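Asks: from the sequence below, what's the structure:
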Amino acid sequence: MAYDLEEQEQIASIKAWWNQHGNLLTWVLIVALASYAAWTGWNTYQRNQSTQASQLYDELQKAVAAKDNAKVQRAAADIGSKFGKTAYAQMAALTAAKSAFDASDVKTAKERLQWVINNGSADEYKAIAKIRLAGILLDEKAYDEGLKLLSSGIPSQFDADVADRKGDILVAQNKIPDARVAYQSALDKMDQKNPGRQLIQLKLDAIGGATAKLVG
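Replies: Down below sits the predicted model:
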């Protein structure tokens, strides 16, 4: 099929443009396609990781229900080593810490909580780990270490829990005036409907602190 002069000029222009830019465009397309493939592959990988971690976490929960601490610890270790970047790893470590503590294995409980603090990707899980670890340090009379742990890196939504735990440590140190301030701060920052308020109020009253109105 013959081309008229205008069509031939257009074809010539396209060929010239392609000779100048075609190689670059090809590489741009290759990079774009590779990026899309990588993104798709990563999402698939993440979904697979999450699914497998979820299955292991279910096994861990069954072990908790059976009070099989050894199996709980094995499952938590597996999730942490294989799926350490998932939320399940942090939840598993927190659950395993409680299981170990209930089994009087304080050393393992501390290790699990410290793992969350060091490796957790969510500030909320790290905050829970810090507050629980501070409680263990309180039992061990490591008061300064516990207070230091609670001094930074905890989201504001945990302010009441942090103040409550600080109050416990300060009472153990016989720093009663400071403990009163901490407990009162916990009450001030805690939701009025939170049932935990009653326990904090009892602790405050026990050290002769100012009363706070309870919501029945």
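
Asks: please make it C-alpha for all contacts and neighbour counts, starting now.
Replies: Noted.

Asks: can you pull the contacts of residue 63?
Replies: Going by Cα atoms under 8 Å, 6 or more residues apart in numbering, residue 63 touches 69, 71, 72.

Asks: of those, which is the most crowded?
Replies: residue 72 (27 neighbours; other Cα atoms under 10 Å).

Asks: wait, that one touches residue 60, no?
Replies: Yes - Residue 72 is within contact range of residue 60, at 5.2 Å (criterion: Cα atoms under 8 Å).

Asks: one more, for comparison:
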Amino acid sequence: MDEFKTEEEQIAAIKNWWKNNGSSVLLAVVAALAIVFGYRAWQNNVESDKATASALYQQLVSISTQQAGLGDDQSASFIANELKEKFTDSEYARFAALFLAKQAVTAKDYDTALAELDFVLESNEDPRTIHIVNARKARILSAKGEYEAAHALLDASDEAFAPAYLEIKGDIYILQGDRESAKESYLAAFDMVKDAPQRAPLLGVKLSDLGVDTQSL
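Replies: Next up, the predicted model:
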């Protein structure tokens, strides 16, 4: 503060500045501290939630891989629903929904299975997951006899999923009694994987059942 000639004038100027601006400075400091501590609290809460969700998911995996029984099924369903309700935006919630969908298919409760798979799609933007879920939905819809809706889901935007989608289309055509269309789909899929048959190990059997000698292809 070179413009002030005496130390007393400088002190007086500082006091005057503090009088006029001190409150706003204190508020800024308090706000900054609140943001810092609030962020730390939020971070700690996130880490705690992750740990809780992870523990619940491990319980779900443990129960579902043990010998199945009515009590085990109910426990697994309870845990899966807890994950969905309390950790909706987490990967664990989506894994739980996939588990519940599989459980519903086993019970032939196809509408519930579709609802669980829709939950996964609504909270996921990963193309690979979307392709996998749509494949499962297509099989469920075909089990319900909704063949056109099933076929509509099987348009692979990722070439890696094209053979699997064509094979599922073929399976659906078989259910529809359209063996010729099934053969066309299987052949198209086989042409994509014939150099790596492990990608679709049952295609050869399905084509053989339709009178196709895959050795000649």
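
Asks: between residue 72 and residue 60 of the first structure, which contacts overlap?
Replies: Counting by Cα under 8 Å, 6+ apart, nothing touches both residue 72 of the first structure and residue 60.

Asks: state the helix or strand in which the corresponding residue of the first structure for residue 122 of the second structure lies.
Replies: In the first structure, the residue paired with residue 122 of the second structure is residue 118, using TM-score structural alignment. Applying DSSP states H and E as the criterion places residue 118 of the first structure in helix 106-119.

Asks: what's in contact with that helix?
Replies: 84, 90, 93-94, 96-101, 125-127, 129-130, 132-133, 136.

Asks: with stretch 83-96 of the second structure instead?
Replies: Against stretch 83-96 of the second structure from outside (Cα under 8 Å, 6+ apart): 49, 53, 54, 56, 57, 80, 81, 97, 119, 120, 123.

Asks: which of these lies closest to residue 4 of the second structure?
Replies: residue 49 (57.6 Å; Cα to Cα).

Asks: what's the local residue count around the closest residue in space to that closest one that isn't next to it in sequence?
Replies: Setting aside the residues directly before and after it, residue 49 of the second structure is nearest to residue 87 in space (Cα to Cα, 6 or more residues apart in numbering), at 7.8 Å. By the measure other Cα under 10 Å, the count of residues near residue 87 of the second structure is 17.

Asks: which one in the first structure is aligned with residue 87 of the second structure?
Replies: Aligned partner of residue 87 of the second structure by TM-score structural alignment: residue 83.

Asks: what's the distance between that match and residue 139 of the first structure?
Replies: Separation of residue 83 of the first structure from residue 139 of the first structure (Cα to Cα, to the nearest Å): 32 Å.

Asks: where along the second structure do the helices fall?
Replies: Listed in chain order, the helices of the second structure (DSSP state H) span 7-65, 70-86, 91-106, 110-122, 127-143, 147-152, 162-176, 179-193, 203-209.

Asks: for PyMOL, write a command that selects the buried ones of the contacts of stretch 83-96 of the second structure.
Replies: Entered in PyMOL, the line below selects the buried ones among the contacts of stretch 83-96 of the second structure, by 16 or more other Cα atoms under 10 Å:
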select buried, resi 53+56+57+80+81+97+119+120
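
Asks: let me have the contacts of stretch 83-96 of the second structure in a markdown table, extended by distance to residue 196 of the second structure.
Replies: Output for the contacts of stretch 83-96 of the second structure, formatted as a markdown table (distance: Cα to Cα, whole Å):
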| residue | distance to residue 196 of the second structure |
| --- | --- |
| 49 | 43 |
| 53 | 38 |
| 54 | 36 |
| 56 | 38 |
| 57 | 35 |
| 80 | 37 |
| 81 | 39 |
| 97 | 32 |
| 119 | 34 |
| 120 | 30 |
| 123 | 33 |
